[in-house]
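# Provided below are the primary sequence and the corresponding predicted coordinates.
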Amino acid sequence: MSALAPLKHLVHQRCGLHLEGLAEARLFRAVAALQASTGLTHTSSLVERLTSDRTLFDGFISQLTVNETYFCREPDALNWLVNTHLPQRLAAGKAPLSIFSAGCSSGEEPYSVAMMLYERFGEHAKTLFNISAGDLDHQVLAKARQGIYGGMAFRALSPALKERYFSPHEGRFKLQDTLRQWVNFRPFNLLNAHDSSLQGSFDVILFRNVSIYFDEQTRRRIHQQLSPLLAPKGVLLCGVTETLGNDLGVLELVEAQGVFYFQHPEQTTQPPADLPTVSLPPNANSSENIASAEGIARDKDYSTDAASEMRVSLSALPPEEEAEQFNLQLHHAHQLLNKNAFADADELLQALLQQQPWSIDALVLAGLVARWQHRPHVAYEHFKTAIYVAPECWPAHFYLAELYRQGELTDEPIQRQRSYASVVRLLIASPTANGGLDIIAPPIPPGDARFLAERYLSVVNSALESTNTSQGVR
């Protein structure tokens, strides 16, 4: 057992921080500083002192977290929140709305929300929204309350907003008091949310770019702590690359306009069952009309009969109408898959692949349908064909690797390694690439795919290295 194991256990027990891998380097530095400041050298003595001295423990924790953040990080989610979701909640008659930044670090995230709300609602923003934030690191909370920042914090903030809301201060920049006094900062431990004296429930909880510090068991416990703090119809937002890692069954994962968030399961909105048929204009291949077609497919409740009616002979249509119908039917197949109508989706996709056997969109969807039908060998063929046609199809590489990792196919670690490595390579080169898909959006967001691929690639690399070592391979 490592000499530092008792310290790791204490930190994990109190704060949930997972101090393995690269985090151990921070732990070594923090322990060295602790020994120098206390004169204690034995681990048991350090644990005893940290347990009894809260101030010392808080300072120790400050050295274990990487408070790397900046203004307007992952702006797509913040834009959706400020310009779409919150106005909808206000229109429904809910005000004021409460926003809480959990694990706020030095304050850039809640202040970013404050700036964006002020931009949209002006002076009224402070009466329409309450903003609070919390972190277990008392030192970064003190920094957040001061609202003074250096250059790197502004790397994603527009110069106009920086000029509008900040003024020079001793070689750095200070946030104007109007916003600084609006945000209420408080100590907050994600593992003991009920002891934090938070008032009321929150319409928005931001839990972004924080969960990287926690293992799955701890993330589930954190969701269980945050769930009672989430108001009815409230949303919990995680970081882009953390979304799937936080889909743990406590809250339900929901998507809107390409943004993923969590809600209480009973709060998710079901689309209306019946909507009138909408005729698309002739140029239905444009991105705007494709989005409209996807909306139709999402809103209409397709049954087996409806899917059968859509199975028209495309070859009998003029080229423009053939392309339009193919795209519409592909969206219908996608929606059938989302509704778990796998047999109907499979039948429709097979008809589409007869018409266009090299359609990357249809091949990827057909592979996903085959997976859910427990036909991994069929899924394998679809994904391999998609990669043959479009080597840049990272969704096919990703799901091919998943067939091995999940045990759906007899595991081939080398093939699994190559597939995950392809995902990482392709998404490093082009972080928002659609993977060769022309009609549907990637089934998993690129950021999530890269995050998971890197994680699983690390696991398989370690396993292969261990195997090679045990076999005497150099």
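That came through, no problem. Note that the structure is a prediction, hence the values are computed from the model and not measured. Numbering: from 1, shown residues only.
# make it CA atoms for all contacts and neighbour counts henceforth
Will do.
# hang on, Pro272 in a helix?
No. Assessed with DSSP: H, G, I helix; E, B strand; the rest coil, Pro272 is coil; it does not lie in a helix.
# tally of neighbours for it?
10 (other CA atoms under 10 Å).
# how many neighbours does the nearest residue to it once chain neighbours are set aside have?
Among residues not flanking Pro272 along the chain, Asp299 sits closest, at 6.3 Å (CA to CA, 6 or more residues apart in numbering). Asp299 has 16 neighbouring residues, counting by other CA under 10 Å.
# try Met310
The local packing of Met310 (other CA under 10 Å) involves 14 other residues.
# now the one helix or strand Ser112 maps to: how far from the chain's centre is it?
Ser112 is located in helix 108-121, with elements delineated by DSSP states H and E. Mean C-alpha position of helix 108-121 versus that of the full chain (CA atoms, centre = their mean, to the nearest Å) differs by 21 Å.
# now stretch 77-96
Remark: stretch 77-96 is offset 20 Å from the chain centroid, using CA atoms, centre = their mean.
# hmm, who's touching it?
For stretch 77-96, the external contacting residues (CA atoms under 8 Å, 6 or more residues apart in numbering) are 72, 97, 113, 116-117, 120, 127-130, 257, 259.
# okay, pairing it with this:
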Amino acid sequence: MHNALHPFKALIKQHCGLLLEGIAEDRLHKALQTAARVENKRLEDLLPMLQQNEELIKDLVSQLTVNETYFFRENAQLELLTQHLLPRWLRLKGHHPPVNILSAGCSSGEEPYSLVIALEEAWGEQAADLFQVAGGDLDRQILRKAREGLYSPFSFRGVPEPLRLRYFESAGPHFQLKPPLRHRVTFHELNLLAAHCPAERQEYDVILFRNVSIYFDTDTRLKIQRKLAEMLKPDGFLIVGSSETLANDLGVFTLVEEQGHYYFVKGQALLPPSYTAPRPLGITSGTARKRAATKPPRATRARSAAPPPSPPPQGEKKAAPAPTPSARTDDIVQRLLNQESHLASQQLDQLLAAGHHVREARLLKAWLLGNRKQFADALALVEAQLRVEPWWLDALVLQGLLHKWQSQFDEAEKAFKKAVYIRPDCWPAHYYLAQVCHHGHKSALASRAYKAAQRCLQGQEGAPTGLEVLPLNLNRSDVVFLIEHQLARLAHTPTPGVQERE
């Protein structure tokens, strides 16, 4: 069946750039079956219809996009934008015309609405005059939901309760953004690979394109970068997801590091006064930088694929077997990597209820809870598992991350040190250990840990992690780049007078 999907996958990639592999192929198959029933056609008859009918292909794409998001996701980037980048724009340009901001790939609207709330918090009543915010997405169905501004409690896992109460009204079991703020965002269809873009959608000062490029290959990302450059005014900001930095450094924009975060700039006027090109030590030429950036983001999982099942004897027809628990665990991890956490949560609950793969299911459940900031419940699950398996690498790394996310750097340091003790080639553990030591102002320890991670990664395209199931979406090229940059900064950090604690 998957061979029969190839022409459909090629058509969708040509239309909007989406890569449909793995479980995304299953979504495509189900969507095509639904379309075939609606049109009363055979599957093979759908292809020419899709090729000739743009409305039909748009409806199909609406069933294929991943719309897992929540309010104030990667909030540190929004804080950088509201506290540093936008004030710089206003100082340079003045208050007129207003700053025009686009959330590209806005999904169900949480990102542009988060931005509107953040602007209201920073500028009060002036925000309505100073800023114009738009959201654009491929998915026409999800845009209808975005315009409603109606959300379940699941969308608020990154929102402090006082903030939700201030800006949202109860609507049964849901919450709806209050009309004055809801009406500040305009939504429209946006296909960044479309041949033409209306003129009114090419005049942006800031574009957020976060956690979207992971669904595109390098050639498609380059085309999209050029389109975004056309849509930005001569001086503008482009902000991508924090894990997508190097994969989007393709020579179209200038990469800038500020306040520990990365973003891109078009033009020179908006560069910070202290700007220096963040060129890594080991990748000095532009050609080498681009070569490192050509690998799409991928997870750092060490699990090998299971062999394909043997075909049934010739002439014998069998129903497709139910997926095994281990296959379901792999599927759950892939859903988490694809940010489909709601479906992953449902599958985890099914596994736990059935008593299958309990250790893995508990760990993945703790990962989900941690990402929802339910840290006490997440730590309880991890620590219960560590009482049974005190040397399980995945659990130790997750324990360290849960403490790190709460800025409990001493506790995080202990967990990561234990992890690298039992698995010295676990480069994510070395990398996270370096980060928490850096945050804890232990420069010498941070430098040693960064160098250890660097040694593990050096010259190895598939450097092992030792991790079984933890869904770390760390891009190797990004990590190499960040390590070299941080080592360069640490080299110029004065050694503290007091000896650092090991």
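It's in. Because the structure is predicted, anything quoted here is derived from the model rather than measured.
# narrow the contacts of stretch 77-96 of the first structure to those that are buried.
Neighbour-count burial (16 or more other CA atoms under 10 Å) applied to these gives 72, 97, 113, 116-117, 128-130, 259.
# elements contacting the longest helix belonging to the first structure?
With secondary structure taken from DSSP state H, the first structure has its longest helix at helix 446-470. Packing contacts for helix 446-470 of the first structure, counted by 3 or more CA pairs under 8 Å, 6 or more residues apart in numbering; DSSP states H and E, involve helix 394-405, helix 413-429.
# which of these sits most buried?
helix 394-405 (a mean of 24; mean count of other CA atoms under 10 Å).
# just the angle between it and helix 446-470, please?
Relative orientation of helix 394-405 of the first structure and helix 446-470, computed by axes from the mean of the first three to the mean of the last three CA atoms, to 10 degrees: 40 degrees.
# residue in the second structure matching Gln401 of the first structure?
Not Gln; residue 401 of the first structure is Ala. Alignment note: Ala401 of the first structure maps to Leu457 in the second structure; criterion TM-score structural alignment.
# just give the closest residue to its match, not the sequence neighbours.
Nearest non-adjacent residue to Leu457 of the second structure, counting by CA to CA, 6+ apart: Ala463, 5.7 Å away.
# now do Glu392 of the first structure
In space, Glu392 of the first structure is closest to Gly435, 5.6 Å off (CA to CA, 6+ apart).
# check contacts around that neighbour.
Per CA under 8 Å, 6+ apart, neighbours of Gly435 of the first structure: 392-395, 442.
# can you give me the neighbour number for Lys233 of the second structure?
Around Lys233 of the second structure there are 17 residues (other CA under 10 Å).
# now the aligned partner of it in the first structure, what's its secondary structure?
Residue pairing (TM-score structural alignment): Lys233 of the second structure is matched to Ala231 of the first structure. Following three-state DSSP, the label given to Ala231 of the first structure is strand.
# Ala231 of the first structure and Asp203 of the first structure, how far apart?
Ala231 of the first structure sits 5 Å away from Asp203 of the first structure, going by CA to CA, to the nearest Å.
# repeat for Gln354 of the first structure
From Gln354 of the first structure across to Asp203 of the first structure, the span is 48 Å (CA to CA).
# hmm, Cys456 and the residue nearest to Leu457 of the second structure touching each other?
Yes. Using CA atoms under 8 Å, Ala463 of the second structure is in contact with Cys456, at 6.8 Å.
# pretty sure the residue nearest to Glu392 of the first structure is in a helix, no?
No. Secondary structure assignment (three-state DSSP) places Gly435 of the first structure in coil, not in a helix.
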